[in-house]
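1. how would this look folded up:
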Amino acid sequence: MIKTPSPSYSLIMRVELLTKPGMLGKVTSAIGKAGGDIGAVDLVGFKKDITIRDITVSVADLPMGETVVEQVMRIKGVKVVSVTDRTFMIHQGGKIEIKNKIPLHSREDLSMAYTPGVARISTAIHENRERVYELTIKKNTIAIVTDGSAVLGLGDIGPEAAMPVMEGKAMLFKEFGGVDAFPICLNTKDPKEIVSVVKSISPGFGGINLEDISAPRCFEIESQLRKELNIPVFHDDQHGTAVVVLAGLINALRLVGKRFEDIRVVVSGLGAAGIASIQLLLSSGVRQIVGCDRAGILYRGRKENMNPIKEKIAEKTNPEGIRGTLSNAIKGADVFIGLSQPGVITGGDIKKMAKNPIVFAMANPDPEIMPEEAGRYARVVATGRSDYPNQINNVLCFPGLFRGVLDCGAREIKEEMLLAAANAIASIVTEKEISEDYIIPSVLNRKVPERVAQAVREAAIETGVARRG
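-> Predicted coordinates for the structure are as follows:
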């Protein structure tokens, strides 16, 4: 497989070059031959007969980065002074901070923001606890709660190692939704303890975003918190994924001229995202869904690799009672949704699907089938990656969704709000724009969170869970 350089593996090499013609060209040629992609060449300074430059290089992985540096070091008249990993550099000291919204320049400022004036605010909230939304940060603040048990593709890495991911999530909430979010990384995997801790800290937050908690515990934790809290609780790995999958599928079906009630969908992967996607697709009118995991096709009465959630899903899916492998399931299917692991299907499998097959291969970073191979047989291909068309990315959902629920003070997130979010995302792609390579808007499209927030807010009001209009 060809390895493509990415900014996520980006280096700054400081080099000293002999000041004579052709030296910089030798360096850039060596970088290119080693597979690196040069982003910038900056002049830093001079010494006697020496030119000092910073060269920014993107590589595909750490071994390629080491090769690039080794090749440059071999050039006579070139000295590599330092190598800086840009991704590590931006994480120094963390990526988020707290800033004051009002100045503290005088005694008057202090007397209003803190004692004695703040006592009057506390008294007002004590007399009417709903005023906490008006007079504190609760109105616009959520907690991002994790135990670090299912982080990205890294697995169970613990709460400390999960922190950078949660900080990044907080940045996305702020940038795209204007929502203040704070990481809460818990040193426990006990569902009861997690529920207890979140309940205890909930008075300070307007919502709870559960993140990277492994299945099946994530289902129990979310369900219990939704019962016991009067603020919205949302597990993004489940519902954020499901919403964006549904949004992409709405437009893919528009393109191929098929209806939800007529298609057969195969879902590979029955973890948090897979289960939630199946549930939302069922609510959208899909009648034939077949789920698969490492034990093969899910069916009623299966004993291997089961849990209570899978048992419930088995009752609602696979109406024909198909058994066997993923390859058996995919034969004749209209849609394949991969939320599992790399390389589980082949071009030959897609060739056996129904006419105009739709393939969402979303395992990251390596999908269930590479888009180049899938594209030979599928009408529409989507992945979770940013370097291919049709990226299915949760950032299209969660910033706008929480913007909407916070704006109306929603007490919970109903399924109608998830469906509204999916349709809002899909609606960004117009009839004139839709194509095989454009079924889902860009994650950088600022219209998306605005439209999602509006749709979610309206759905919350219609379903009666909004505190205010």
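
2. going forward, measure contacts between C-alpha atoms and count neighbours the same way
-> OK.

3. give me the buried positions along the helix or strand containing Val195.
-> Under the criterion of DSSP states H and E, Val195 resides in helix 191-201. The neighbour-count check on helix 191-201 (16 or more other Cα atoms under 10 Å) flags 191, 194-195, 198 as buried.

4. nearest to Ile330, of those?
-> Pro191 (35.4 Å; Cα to Cα).

5. hmm, back to that, in a markdown table, list the buried residues of helix 191-201 along with distance to Lys174.
-> As requested, the buried residues of helix 191-201 are exported to a markdown table (distance: Cα to Cα, whole Å):
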| residue | distance to Lys174 |
| --- | --- |
| Pro191 | 28 |
| Ile194 | 25 |
| Val195 | 25 |
| Val198 | 21 |
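
6. Glu134: which of these is nearest?
-> The closest of the buried residues of helix 191-201, once distances to Glu134 are taken by Cα to Cα, is Val198, at 22.0 Å.

7. buried residues in the host helix or strand of Asn328?
-> Element membership of Asn328 [criterion: DSSP H and E] is helix 326-330. For helix 326-330, a neighbour-count test (16+ other Cα under 10 Å) marks 326-327, 329-330 as buried.

8. which helices and strands sit right next to the helix or strand just after that helix?
-> Once the chain leaves helix 326-330, the next helix or strand it forms, by DSSP H and E, is strand 335-338. Applying 3 or more Cα pairs under 8 Å, 6 or more residues apart in numbering; DSSP states H and E, one finds that strand 335-338 makes contact with strand 264-268, strand 358-361.

9. Asp37: which of these is closest?
-> strand 358-361 (26.7 Å).

10. which outside residues touch the longest helix along the chain?
-> Assignment by DSSP state H gives helix 159-177 as the longest helix of the chain. Contact with helix 159-177 is made by 91, 94-96, 144, 146-149, 151, 179-183, 185-187, 395, 398-400, 402-403, 446, 449-450, as judged by Cα atoms under 8 Å, 6 or more residues apart in numbering.

11. filter those residues down to the ones in strands?
-> Counting by DSSP state E, those place 144, 146, 180-183, 185 in strands.

12. pull the distance from the helix or strand containing Glu108 to the chain's centre.
-> Using DSSP H and E, Glu108 sits within helix 107-113. Distance of helix 107-113 from its chain centroid, counting by Cα atoms, centre = their mean, to the nearest Å, is 41 Å.

13. this one next, for a side-by-side:
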Amino acid sequence: MSSDIRLDALQYHSQPRPGKVETLPCKPCFSQRDLTLAYSPGVAEPCLRIKEDPSQSALYTGRSNLVGVVTNGTAVLGLGNIGPDAAKPVMEGKGVLFKVFADIDVFDIELNVKEPEKLIETIKTMEPTFGAINLEDIKAPECFMVEERLREEMGIPVFHDDQHGTAVISGAALLNAAELTGRKLEDMKVVVVGAGAAGISCAKFYMTLGVRREHIYMFDSKGLIHTGRIDLHATKAQFSQSEDCSLEEALTGADVFLG
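-> Prediction:
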């Protein structure tokens, strides 16, 4: 391995075989009887049991331990809208994290679908395959509607990592920091730079923990979110301040900087 992390990363992903994940059977498949049980005619018996009671799929298939990590590649890490093909290494990486840290199996699903309604309908069709859906790297504000609709319309858990995963872990850090420094959350002034899925979800979670909405100063690429702007989506507008100010001014007296 070289000293250049970029070259090391390319070698890591391409050798000795491309990618980071593979699919392996978890039952013996060595004898003719094994194959008879795994496929025809033995497989018909669990199929019939599940037909009678669909909940039995959790007993006779791997569905209950299988998560679909789904993206359309419109907001990938710090790379932005790089598309579903270029997003696949990240989704494979998320599958590695699920497996290594929680022994949960993952199929990564990269969809060439940008329209929110079409994306929702496409993901809904996957419900018979998965025990849960982990949405990943879908740009704001579309991601909010997609996640909300899927949670309402699907019978399995739906989690948007960019929103909920980031909010949960940063919220835990906020609680720890408040305890260590003797601050009260309701008195904290919070400055947030970045009004995408993560920033907005973190700010909303901080409010449930006790931070006051009027104490949150949120900035996007055009500056502070305030009532004088006419370019704001409703998800951003909920954090509008009454008057505009610079980032430097907002940071004066701030207790928390979230970037």
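
14. TM-score of the superposition?
-> Remark: TM-score between the superposed chains equals 0.93 [TM-score structural alignment, normalised by the length of structure 2]; 254 aligned residues with a Cα RMSD of 1.5 Å.

15. mean deviation (superposed) between the helix holding Asn328 of structure 1 and structure 2, please.
-> Compared with structure 2 after the fit, helix 326-330 of structure 1 shows a mean deviation of 1.8 Å (mean Cα distance after the TM-score superposition for structure 1).

16. so that helix corresponds to what in structure 2?
-> Aligned by TM-score structural alignment, helix 326-330 of structure 1 falls on residues 247-251 of structure 2.

17. mind listing residues that contact that stretch?
-> 191, 217, 219, 223-224, 257.

18. for Ile5 of structure 2, state which of the residues you listed is nearest.
-> Phe257 (29.0 Å).

19. quick one: Gly131 of structure 2 from Ser55 of structure 2, how far?
-> Look at Gly131 of structure 2 and Ser55 of structure 2: by Cα to Cα, to the nearest Å, they are 11 Å apart.

20. so these two - more neighbours on which side?
-> Gly131 (20 against 12; other Cα atoms under 10 Å).

21. the more buried one maps to what in structure 1?
-> So, by TM-score structural alignment, Gly131 of structure 2 is matched to Gly206.

22. pull the contacting residues for the residue lying closest to its match once chain neighbours are set aside.
-> Excluding the flanking residues, the one nearest Gly206 of structure 1 by Cα to Cα, 6 or more residues apart in numbering is Lys138, at 4.9 Å. Contact analysis of Lys138 of structure 1 by Cα under 8 Å, 6+ apart lists 132, 203-206.

23. ok, 7 Å please
-> 132, 204-206 (Cα atoms under 7 Å, 6 or more residues apart in numbering).

24. could you identify which of those has the most neighbours?
-> Gly206 (27 neighbours).

25. from what I can see it touches Thr136, true?
-> No: using Cα atoms under 7 Å, Gly206 of structure 1 is not in contact with Thr136, being 10.3 Å away.

26. still on that earlier bit, just the buried subset of the contacts of stretch 247-251 of structure 2, please.
-> The neighbour count (16+ other Cα under 10 Å) marks 191, 217, 219, 224 as buried among those.

27. which two in the residues you listed are spaced the farthest apart?
-> The most widely separated members of those, counting by Cα to Cα, are Val191 and Leu224 (9.9 Å).

28. overlap in contacts, the two.
-> Contacts common to Val191 of structure 2 and Leu224, judged by Cα under 7 Å, 6+ apart, are Met218.

29. which one in structure 1 is aligned with Thr181 of structure 2?
-> Thr181 of structure 2 maps onto Val256 in structure 1, by TM-score structural alignment.

30. nope, Ala58 of structure 2 is what I was after
-> Residue pairing (TM-score structural alignment): Ala58 of structure 2 is matched to Tyr133 of structure 1.

31. was I right to think that match contacts Lys139?
-> Yes: between Tyr133 of structure 1 and Lys139 there is a contact at 4.6 Å, judged by Cα under 7 Å.

32. state the distance from the aligned residue in structure 2 for Gly94 of structure 1 to Met91 of structure 2.
-> Under the alignment (TM-score structural alignment), Gly94 of structure 1 pairs with Gly19 of structure 2. According to Cα to Cα, Gly19 of structure 2 and Met91 of structure 2 sit 11 Å apart.

33. ok, the two, which is more surrounded?
-> A direct count of neighbours by other Cα under 10 Å for Gly19 of structure 2 and Met91 places Met91 higher, at 26 against 14.

34. roughly how far apart are whichever residue in structure 1 pairs up with the more buried one and Cys185 of structure 1?
-> Under the alignment (TM-score structural alignment), Met91 of structure 2 pairs with Met166 in structure 1. Note on Met166 of structure 1: its distance to Cys185 of structure 1, by Cα to Cα, is 8 Å.

35. one more: Asp334 of structure 1?
-> Going from Asp334 of structure 1 to Cys185 of structure 1 by Cα to Cα gives 40 Å.

36. and Val192 of structure 2, how many neighbours?
-> For Val192 of structure 2, using other Cα under 10 Å, the count is 22.

37. please pull up the equivalent of it in structure 1.
-> So Val192 of structure 2 corresponds to Val267, using TM-score structural alignment.

38. nearest to Leu17 of structure 1, of the helices and strands packed on strand 335-338 of structure 1?
-> Comparing those by Cα to Cα, strand 358-361 comes nearest, at 45.7 Å.

39. just the buried ones among the contacts of helix 159-177 of structure 1, please.
-> Looks like the contacts of helix 159-177 of structure 1 have 144, 146-149, 151, 179-183, 185-186, 395, 398-400, 402-403, 449-450 buried, using 16+ other Cα under 10 Å.

40. which ones are touching the residue lying closest to Val256 of structure 2 once chain neighbours are set aside?
-> Nearest residue to Val256 of structure 2, sequence neighbours excluded (Cα to Cα, 6+ apart): Val190, at 4.7 Å. Contact analysis of Val190 of structure 2 by Cα under 7 Å, 6+ apart lists 215-217, 254-257.
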